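Undergrad: Using only what follows, build the 3D model:
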Amino acid sequence: MEKMMDRCGLFGMFDNNGFHTSHLIYYGLFSMQHRGMEAAGICVNDNQGNFSYVKDEGLVTEVFDEMKLEKLQGHAGIGHILRYDGSDARENAQPIVIRYTSGHMAVALNGGLTNIEEIRHDLELKGSVFQTMEAAEVISVLISRARNNYPTIEEAIASIMPMLKGGYAMLVMTPRKVIGVRDPQGIRPLVLGREDHSWFLSSETCAFDELNVDYVRDIQPGEIVVINAEGSHSIQGMQAQPIRACIYEYIYYSHPASVFGGQEVYKARYNMGCHLAKEAPADADAVVWVPDSGLAAAAGYADTLGIPMVDAFVKNKYYGNNLVKPEGILFDRKIHMKLSVIKSQVKDKNIVVVDDSMVRGTTAQTLVELLRHAGAKSVHLRIASATISHPCYYGASMPEEKKLIFHEQGVDAVCKMTGADSLAFLSSEGMVAACPDAAGGFCMACFNGDYPTK
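TA: Now for the predicted structure:
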């Protein structure tokens, strides 16, 4: 259904084997395109400390071609994909690249800071001028100012971490280092990988799988990891607090093949479907999944109840961000360009639709209309997560609180609005139980309003 869009994905590397750095970063970002589709960027540096970069609005395959990648020559680099619902995506594309007293530095950020405007305002009063609305630019200024007082860049980063309130993972590149940083509660993911003598950092393990890079470990909460010509080492930037990993990574954000905090994402989603079936069974002839992230939960739901799962929705693979959205009479007639229904799969059947989450509820209404128009006898909605009633401040581009369907309405009212015969959600306890292999606790603030940072 309609999603809270994660802000971005990160991929960085330090090459000690003669690999083509920009190409590997390109493929790493491409494998995580689901994390952001508004803009993409890559910055590399050579052995002389010269930085070159390309960043622009669009998908990874739209921003880069072979000619651009060939011009990005270097032994180290960081890349970023952006999901931005607001200002100009081209203007806010990352990495942010600056020159300061100690040379060049590039910064890329995944996440959100609750006090970023306070920090920005304070820096502006001290004379700083900003070209973008991105928190990464603010952080780059903080680091550059602190660097004059510390012998190493990682110590400078550690000194500014207590100022940053929120959930984040960050990559910083200098002429001789690529550095990964994770917030002290581990809200946003960051993992370390290795191939031979080269080292990698990524938002997800699925990028390592695509590139045959060996997963080494998750970056720990509050940890600063340095990869360079000598290998890798780390310092504790801030004292680690109890882990509060974003549970929405398991529900929707991450690739099904990724492993986050020791828990495989696909298995977590499958388990959520199993728990949902036990908590809210439906008397149905077939289970229908909603492309793409609803598949695993629907499989778990169907297997638990012994109901056949069928492919009923077909997603238009050419539907994308650049599609001209219908207006006026076309919108009024509800021209649905993203999904179509295979009528033979649902006609004269009692259908249960399983999806991962519900934010505004408008897409749920569309799904019910499509299935009824295709001849479904009844339509039951089952959502493999709890009701979302609070905004996220840690990097998800989502509606303001008043636009969340469950901010002021209950399940019965929403069920009536969607036109479904019944509507049920997985409990918070069910979501947690579905992730038995995860290391530590979860941030569930968008579900329960319990924010890890104040």
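
Undergrad: make it CA atoms for all contacts and neighbour counts henceforth
TA: OK.

Undergrad: and the longest strand for the protein?
TA: Counting by DSSP state E, the longest strand found in the chain is strand 103-113.

Undergrad: I'd assumed Ser258 was in contact with Glu264.
TA: Yes: using Cα atoms under 8 Å, Glu264 makes contact with Ser258 at a distance of 6.0 Å.

Undergrad: Identify the contacts common to the two.
TA: The overlap between the contact sets of Glu264 and Ser258 (Cα atoms under 8 Å, 6 or more residues apart in numbering) is empty.

Undergrad: could you say what helices and strands the longest strand of the chain packs with?
TA: Judged by 3 or more Cα pairs under 8 Å, 6 or more residues apart in numbering; DSSP states H and E, strand 103-113 is in contact with strand 8-14, strand 76-82, strand 96-100, helix 135-147, strand 166-174.

Undergrad: okay, those, which one's buried deepest?
TA: Looking across the helices and strands packed on strand 103-113 with neighbours counted as mean count of other Cα atoms under 10 Å, the highest average goes to strand 76-82: a mean of 33.

Undergrad: picking that back up, check which residues of the helix or strand just after the longest strand of the chain are buried.
TA: Downstream of strand 103-113, the next assigned helix or strand under DSSP states H and E is helix 116-125. Residues of helix 116-125 classed as buried: Ile116, Ile119, Arg120, Leu123 (neighbour count, 16 or more other Cα atoms under 10 Å).

Undergrad: what sits against the closest residue to the third one other than its chain neighbours?
TA: Counting by Cα to Cα, 6 or more residues apart in numbering, Arg120 lies nearest to Val138, which is 6.2 Å off, once chain neighbours are set aside. For Val138, the residues meeting the contact criterion (Cα under 8 Å, 6+ apart) are Ile116, Ile119, Arg120, Phe130.

Undergrad: what's near enough to touch the residue lying closest to Leu276 once chain neighbours are set aside?
TA: Sequence neighbours aside, Leu426 is the residue nearest to Leu276 in space, at 5.2 Å (criterion: Cα to Cα, 6+ apart). Contacts of Leu426 were listed using Cα under 8 Å, 6+ apart, and they are Met272, His275, Leu276, Glu279, Ala280, Ile383, Ala384, Ser385, Ala386.

Undergrad: For the comparison step, fold the sequence that follows:
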Amino acid sequence: MLAELRGLNEECGVFGIWGHEDAAQLSYYGLHALQHRGQEGAGIATKNGKGLLVKKGEGLVNEVFSGDALKGLTGRSAIGQVRYTTEDGRGAENVQPLVFRSTTGSMAIAHNGNLINAKELKENLEKQGSIFQTTSDTEVLAHLIKKSGRGALTQRDCVKKALSMLKGAFAFVLLTEEGLMVAQDPNGMRPLSLGKLGDAWVVSSETCAFDLIGAETIRSVEPGELIIINEKGLQSDRFAEAGDRAMCSMEYVYFSRPDSDIDGINIHMARKRCGKQLAKEVKIEADVVTGVPDSSISAAIGFSEESGIPYELGLIKNRYVGRTFIQPTQAMRERGVKLKLSPVHQVVAGKRVVMVDDSIVRGTTSKRIVKMLKDAGATEVHVVIAAPPLVSPCFYGVDISTDSDLIATGRTATEVCDLIGADSLTFLSAEGMLKAIGRPKEMKNCGQCLACFTGEYPTDIYADTVLPHEKELAR
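TA: This next block holds a predicted model:
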């Protein structure tokens, strides 16, 4: 739905390329494809024969790299990131890639995810003399690599040792003077794919970036895997044994673009199957089905096909409203839904409407959309959600850090329905979602993280990641 209005955001998207003369330009296009994963900052670092170069700033990709901004980024390899930030992570100093220079060599790092033991690691590093310049978890890895370099360890061994100390969800791309390194956490909680463009290697949070630049998708980066790409080619190593696979379910439900694939499963088709499964689980008498743009459209189409209720564009998204229209004041945020969405009166007037959405977070936006549809003449509005209710906070990089943000926590579907003013409210069952997405059945939870739906976390939760009133929930 409208992430900037609901407070449901993912932590970033990363991109990397090795061995192409247009590395910076291709990274620019790759970041454009990943723009939905973060709109508050963007950056690209390249490697040429003289070292590492970086250009980054706050804003959208085309704002940061306007004019001749890319001309100075020379070299045949690059990494980049688009960034979404929480309140604690705002500021130009946190925009990535972060570049670290030392007498033993330079390094640029970009990261997607969240380290649940970051505070503990920072405290230990500071006791050893480290001084941090940002509030980003990403900087922890650089300090750990440097600390691991004492003795006769190779750079690869230093990186492996440092990565093995991290807990949580992470997908890293590192650019050094020796090569490009790519790492995925042991549970594989964040999407990260490997591709090929001619003789060049590319890596991206989503495969839609490969399609834009004309690259071929090769495979997903494996949990606990460290890939090293340099002049010798591509080598696969491990910094940790693979744990239980736990890909974030919200990637399929909401975050990823419909044209992306995760582990060979297309996002649009997965969402469409979720809509079909939802129609099997609930029987509603209605005249029209509509989806909340954009991430709910696929599920709405599936619901319509399975239920036999016609699908129509009952809500239209205004794609030309700038971010500043919904940021400055609470009063402007209150008007955000009307700025972003408009009902099609002739579609919904006098009709019983099924409104399909991907999730409900705080419920305030859902309430406004239900009211908008009824004000446009809908006689009934039945809300169906193509995912289970969000009842638990996420500590792995999704901006749901407290259960008090979640309207479904401690409430029944009937109670939530009354709060948003709908005529009925139905959530897709967890079993139905897993079946519809279609990941391997032999994996625990089909290889998905269900923590925000069940409160069962795939890793240990460290005390410093949990607010006091939530510690009991996270046990």
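
Undergrad: Run through the helices of the stretch 251-400 of the first structure in chain order.
TA: Remark: helices assigned in the stretch 251-400 of the first structure by DSSP state H, counting those that start in this stretch are 265-279, 295-305, 328-332, 343-346, 362-373.

Undergrad: Can you add distance to Asn50 of the first structure and give the buried residues of helix 116-125 of the first structure back as JSON lines?
TA: Listed next are the buried residues of helix 116-125 of the first structure as JSON lines, based on distance: Cα to Cα, whole Å:
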{"residue": "Ile116", "distance to Asn50 of the first structure": "30"}
{"residue": "Ile119", "distance to Asn50 of the first structure": "29"}
{"residue": "Arg120", "distance to Asn50 of the first structure": "28"}
{"residue": "Leu123", "distance to Asn50 of the first structure": "27"}
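
Undergrad: Which member of the contacts of Val138 of the first structure is positioned nearest Val414 of the first structure?
TA: Val414 of the first structure lies nearest to Ile116 out of these, by Cα to Cα, at 34.8 Å.

Undergrad: Could you check how far the alignment partner in the second structure of the closest one is from Met181 of the second structure?
TA: With the correspondence set by TM-score structural alignment, Ile116 of the first structure lines up against Ala118 in the second structure. Ala118 of the second structure is 21 Å from Met181 of the second structure, where distance means Cα to Cα, to the nearest Å.

Undergrad: if I pick the residue positioned nearest the centre of the first structure, what's in contact with it?
TA: The centre of the first structure sits closest to Asp6, judged by Cα atoms, centre = their mean, with a distance of 3.8 Å. Each residue near Asp6 of the first structure by Cα under 8 Å, 6+ apart is listed here: Arg35, Gly36, Arg83, Tyr253, Gly395, Ala396, Ser397.

Undergrad: Kindly indicate which of those residues lies nearest Phe208 of the first structure.
TA: Of all the contacts of Asp6 of the first structure, Arg35 has the smallest distance to Phe208 of the first structure: 15.4 Å, by Cα to Cα.

Undergrad: contacting residues around that closest one?
TA: Shown in contact with Arg35 of the first structure (Cα under 8 Å, 6+ apart): Met5, Asp6, Arg7, Cys8, Gly9, Ile81, Leu82, Arg83, Tyr253, Ser254.

Undergrad: quick one: Asp157 of the second structure is in a helix?
TA: Yes: the assignment for Asp157 of the second structure by DSSP: H, G, I helix; E, B strand; the rest coil puts it in a helix.

Undergrad: Would you mind finding the match for it in the first structure?
TA: Using TM-score structural alignment, Asp157 of the second structure sits opposite Glu155 in the first structure.

Undergrad: repeat for Thr138 of the second structure
TA: Checking TM-score structural alignment: Thr138 of the second structure goes with Ala136.

Undergrad: sorry, back to before: ok, of the contacts of Asp6 of the first structure, which come out buried?
TA: Buried by 16+ other Cα under 10 Å: Arg35, Gly36, Arg83, Tyr253, Gly395, Ala396, Ser397, out of the contacts of Asp6 of the first structure.

Undergrad: Now, those that are in strands?
TA: Judged by DSSP E, strands contain the following of those: Ala396, Ser397.

Undergrad: Now do the contacts for the residue of the second structure positioned farthest from its centre.
TA: No residue in the second structure sits farther from the centre than Gly350, which is 38.2 Å out by Cα atoms, centre = their mean. Residues near Gly350 of the second structure by Cα under 8 Å, 6+ apart: Gly377, Ala378, Thr379.

Undergrad: The first one contacts Arg352, doesn't it?
TA: No: taking contacts as Cα under 8 Å, Gly377 of the second structure lies outside contact range of Arg352: 9.6 Å.
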